[in-house]
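Visitor: Need coordinates for the following:
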Amino acid sequence: MSSASLVWLRDDLRLADNPALRAAIDRNEPVVVLFILDEESPGFRPLGGAARWWLHYSLASLTERLKSVGASLVLRRGPAARVLHETVTDTDAGAVFWNRRYGGAERAVDAALKDALRAEGREVTSFAASLLHEPWTVRTGGGTHFSVFTPFWRACLALPAPRAPLPEPRAIDGVRRSPASDDLDDWKLLPTRPDWAEGLRETWEPGEPAARARLRSFLTEDLAAYDDARDVPSAGSTSMLSPRLRWGEISPHTVWQEAIAAEGAGGFLSELGWREFAWHTAYHRPDLATRNLRREFDAFPWPRMKPTHLSAWQRGETGIPFVDAGMRELWRTGFMHNRVRMVAASFLTKNLLIDWRHGEQWFWDTLVDADGANNPFNWQWVAGSGVDAAPYFRIFNPELQAKKFDPQGLYTTQWAPDTPRTPIVDLGETRKAALAAYDIVKRVRRADAPD
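Guide: Have a look, this model is predicted:
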């Protein structure tokens, strides 16, 4: 096979604003586009069920998109270090391109591959494509990374504006004889017995075209009401772009450029900032999903977990209507409104006193937008163990939250009309128990403070 350029796609399943793809095209050689399903490399976290569902349809959409411009998508499965090297050898690729990842295990794999391929005399180039600003570019005055969002975002806004997105290629010179590829259906990413994804199919259309369409409709129809209605779960005023950004069907640069031109986008853009902040935190703390960021929280006295409480929370059968509505929305659609996510997470960690890691794992398996940074970051924020976390004494009262953000019960009625009206715990008593437990963390913090 003649020499080729290979682009390795990961969480960047798009043609537009894809620097790695553009670089491969610009070499004026046949282009091989590769996706590797890697669930075997050390430290890689297997995808949750909802994420696997999304990935299947996003790859199917990308396959058709590539075909329309003259290329094909090669699908291979296995540890990336082996599979990428085999594909490079099969295609005689003289140059390899990818967009950078920021998880600790992923960075280790990428660095080792870059060294190995360069040692063979191949060109290897990586690009910034998934964040507006890479983690090492945003620093405090003392040269460290930020642990509080507001100064972090202020520093981001003081940097040069994010680059303009790259145009979508109109044509790609694909290789004449495509290398062997797996059949997407053989990966069995979709649920079968039982098929629990009916609600996901009704709610979502994965793929780059749908991502671009959703951005346009949000900016033209929903942005004007965003600041006022974003916390009202029944209003439908949020962007719903989180899974599209998670899978890279649309780039943050595209979202930024189109939103910045719209009037009143500051509040929405700050949510992009929180996404950046989570990934910067994960870059500097790759154990984000497994360890408390605030080490004094290692002393938190989590009681012996009651499995019945965890399963009631997972099923949306806690007897707290606002919480149950959120958990049922999650199971049905693979999504939960952000305000309700905070309330549901607070109820699990502070009323049921169940370790945040149990909730994070459930969200990891059921959210279509779960990623390695934002999911654990947000759980630690609610639990009080993370950076810039909610104060330990902030315990969301789900009944008051419902009165404030769902006063007519529209959201609760939609998702949990039959929720039991007898809560599994008393909110007042469990609040007292949580505050007593958090007082232990306070004492540890004071004991560790320098004289």
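
Visitor: Only C-alpha atoms from now on, for both contacts and neighbour counts.
Guide: OK.

Visitor: Mind listing what's buried along stretch 41-55?
Guide: 44, 47-55 (16 or more other Cα atoms under 10 Å).

Visitor: Then stretch 228-243?
Guide: 229-235, 237-243.

Visitor: any chance of the residues you listed in a markdown table, plus distance to residue 414 and secondary structure?
Guide: Listed next are the buried residues of stretch 228-243 as a markdown table, based on distance: Cα to Cα, whole Å; DSSP: H, G, I helix; E, B strand; the rest coil:
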| residue | distance to residue 414 | secondary structure |
| --- | --- | --- |
| 229 | 18 | helix |
| 230 | 18 | coil |
| 231 | 17 | coil |
| 232 | 14 | coil |
| 233 | 11 | coil |
| 234 | 9 | coil |
| 235 | 12 | coil |
| 237 | 16 | coil |
| 238 | 17 | coil |
| 239 | 20 | coil |
| 240 | 18 | coil |
| 241 | 22 | coil |
| 242 | 22 | helix |
| 243 | 23 | helix |
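
Visitor: Quickly name whichever of these is closest to residue 409.
Guide: Closest approach to residue 409 among the buried residues of stretch 228-243 (Cα to Cα): residue 234, at 8.9 Å.

Visitor: all strands in the stretch 101-250 of the chain, in order from the N-terminus.
Guide: 123-127 (DSSP state E, counting those that start in this stretch).

Visitor: Select the longest helix from this protein.
Guide: helix 427-448 (DSSP state H).

Visitor: please give me the structure for this one as well, since I'd like to look at both together:
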Amino acid sequence: MTTLLWLRQDLRLHDQPALVAAAHQGAVIPVYILDDEAPGAWRIGGAQRWWLHHSLAALDKALRDHGSRLILRRGDAVAILNEMADSVEAEAIHAICHYEPWWRKAEATLGERLCLHDGNHLAPPEQVTTGAGGQFRIYSAFWKGLQAHLPPEKPLHAPDAIPAPDQWPGSDKLADWNLLPTKPDWSGGFDWTPGEDEARRKIAGLELDGYDDRRNLPSEEGTSRLSPHLHFGEISPRAVWHASSAHDVTFRKELAWRDFTDGVVLALPDYADKNGRAAFDKLPWRSGKAAENDLRAWQTGRTGYPIVDAGMRQLWQSGWMHNRVRMITASFLIKHLLIDWREGERWFWDCLVDADYGNNAVNWQWVAGTGIDANMFGRIMAPLSQSEKFDAGDYIREWVPELKDLPDDAIHDPDAGGCRPGGYPAKLIGHREARERALAAGRKVR
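Guide: Predicted structure coming up:
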């Protein structure tokens, strides 16, 4: 008996319930399909493609070490899976559940020949529900509801061997997909090591002492840097959970946030495109040439606010940004520049190696105040004081080299220190002026 293993954002052998189930039935054909049509505007971005190339190469090697291999195809996932299943006479297609709207549509189309397994969550989103049976829309209530499903089950071991078919179907060559970006700043690649081995190495050495405080300090290596591995499913959330301890509550809450955001897009599939609160459809976002210039300055790290510019340059050069700085840069675009949050969401989608449909959308709407569980629009982060509060001086020096020689009392705001270098841009707008403009726009919503 032959089965297909449909891989998407679950590129691992350990704690892979779909793989374990398929291997129990007989020969397994693992297949990854690059489908750029089903997601529409949400086809994976440039940074994710870089990661995907290396992750697929690592997975193929791991499969070959287990007596198997990875089949690559490009095109309509549903059509390719049906055609392949017919040609090899596969009795089933095993896969892990996904919650992006295009994948849920594909899963429904495949019908009864598809056997779905949960494996990318601490608990299946359909099981963590309100008393009325719906998805939680407030994270604190979700966290409380999740407790009934914790701890998650222990991770499954990888199979010792994966049964191979008598004959393998044809496969594309990974290099022919041209996933590696050609943008000049990205041509050398990023300083990451994609793949399951690296993800498992990281959780084996997971160090969370002082995490509550250190995670907010951009100048320190205080975060786990597991997010892209989790996004591509190179490690499972429950494996990460069991690598932490009961004392690591903040870390575990952040891990659970990923489950929460999948529940949000399960209930609201178009959350990445529409305001969670319809009243914000009336908010007068800026448009026109001046707004376009400001957006470009934000994207390229030329706003005149050192902490913002450091974050945006880190994003472009590394495919990742520190979590605290993500909030600061997002708030700056939305509140200081009064530019639609969706512009920032799409920029992050293209530039982040860990860009996740639900997580990205929920986070942007939280900062914007437009979401179902969100900050108030009137809460405007002050980037200069945030930079000083979280001691971002060395972080700024690393990513904004024009400012590397400034003293500590001027690094957060060179203008206030009277020592802004000639090559560093002036502020796009003053903080007080930006705050007043944003509050005026917010009043039109109310």
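
Visitor: hang on, the earlier thing: now go through the buried residues of stretch 41-55 of structure 1 and say which are in helices.
Guide: Counting by DSSP H, these place 49-55 in helices.

Visitor: coming back round to it: give me the distance from the longest helix of structure 1 to the chain's centre.
Guide: Remark: helix 427-448 of structure 1 is offset 31 Å from the chain centroid, using Cα atoms, centre = their mean, to the nearest Å.

Visitor: against structure 1, where does stretch 2-20 of structure 2 fall?
Guide: Residues 4-22 of structure 1 are matched to stretch 2-20 of structure 2 when aligned by TM-score structural alignment.

Visitor: And that stretch, end to end?
Guide: Start-to-end span of stretch 4-22 of structure 1 (Cα to Cα, to the nearest Å) is 14 Å.

Visitor: ok, the counterpart of residue 144 of structure 2 in structure 1 - how many residues close by?
Guide: Correspondence of residue 144 of structure 2 to structure 1, assessed by TM-score structural alignment: residue 154. The tally of other residues near residue 154 of structure 1 (other Cα atoms under 10 Å) stands at 11.

Visitor: returning to that earlier point: could the buried residues of stretch 41-55 of structure 1 go into TSV alongside distance to residue 392 of structure 1?
Guide: Formatted as TSV, these follow (distance: Cα to Cα, whole Å):
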residue	distance to residue 392 of structure 1
44	31
47	31
48	29
49	32
50	31
51	31
52	34
53	36
54	35
55	36
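
Visitor: Which one of those residues is nearest to residue 86 of structure 1?
Guide: residue 44 (20.1 Å).

Visitor: quick one, what contacts that closest one?
Guide: Residues near residue 44 of structure 1 by Cα atoms under 8 Å, 6 or more residues apart in numbering: 38, 105-106.

Visitor: what's the distance between it and residue 372 of structure 1?
Guide: Residue 44 of structure 1 is 10 Å from residue 372 of structure 1, by Cα to Cα.

Visitor: cool, and residue 172 of structure 1?
Guide: Residue 172 of structure 1 is 32 Å from residue 372 of structure 1, by Cα to Cα.

Visitor: Also residue 103 of structure 1?
Guide: Distance from residue 103 of structure 1 to residue 372 of structure 1, by Cα to Cα: 7 Å.

Visitor: Overlap in contacts, these two.
Guide: residue 282.

Visitor: Tell me the counterpart residues of stretch 321-334 of structure 1 in structure 2, please.
Guide: Mapped onto structure 2 using TM-score structural alignment, stretch 321-334 of structure 1 covers residues 306-319.

Visitor: what does stretch 169-186 of structure 1 contact?
Guide: Contacting residues not belonging to stretch 169-186 of structure 1 are listed as 1, 4, 15-16, 22, 25, 28-32, 56, 60, 69-72, 74-77, 87, 90-91 [Cα under 8 Å, 6+ apart].

Visitor: Those residues in helices, which ones?
Guide: Among the contacts of stretch 169-186 of structure 1, DSSP H puts 22, 25, 56, 60, 87, 90-91 in helices.

Visitor: Residue 347 of structure 1: which of the residues you listed is nearest?
Guide: For those, the nearest to residue 347 of structure 1 is residue 56 (32.8 Å; Cα to Cα).

Visitor: Give the equivalent position in structure 2 for that closest one.
Guide: Aligned partner of residue 56 of structure 1 by TM-score structural alignment: residue 53.

Visitor: residues contacting that match?
Guide: 174, 179-180.

Visitor: next one: residue 186 of structure 2
Guide: residue 317 are the contacts of residue 186 of structure 2 under Cα under 8 Å, 6+ apart.
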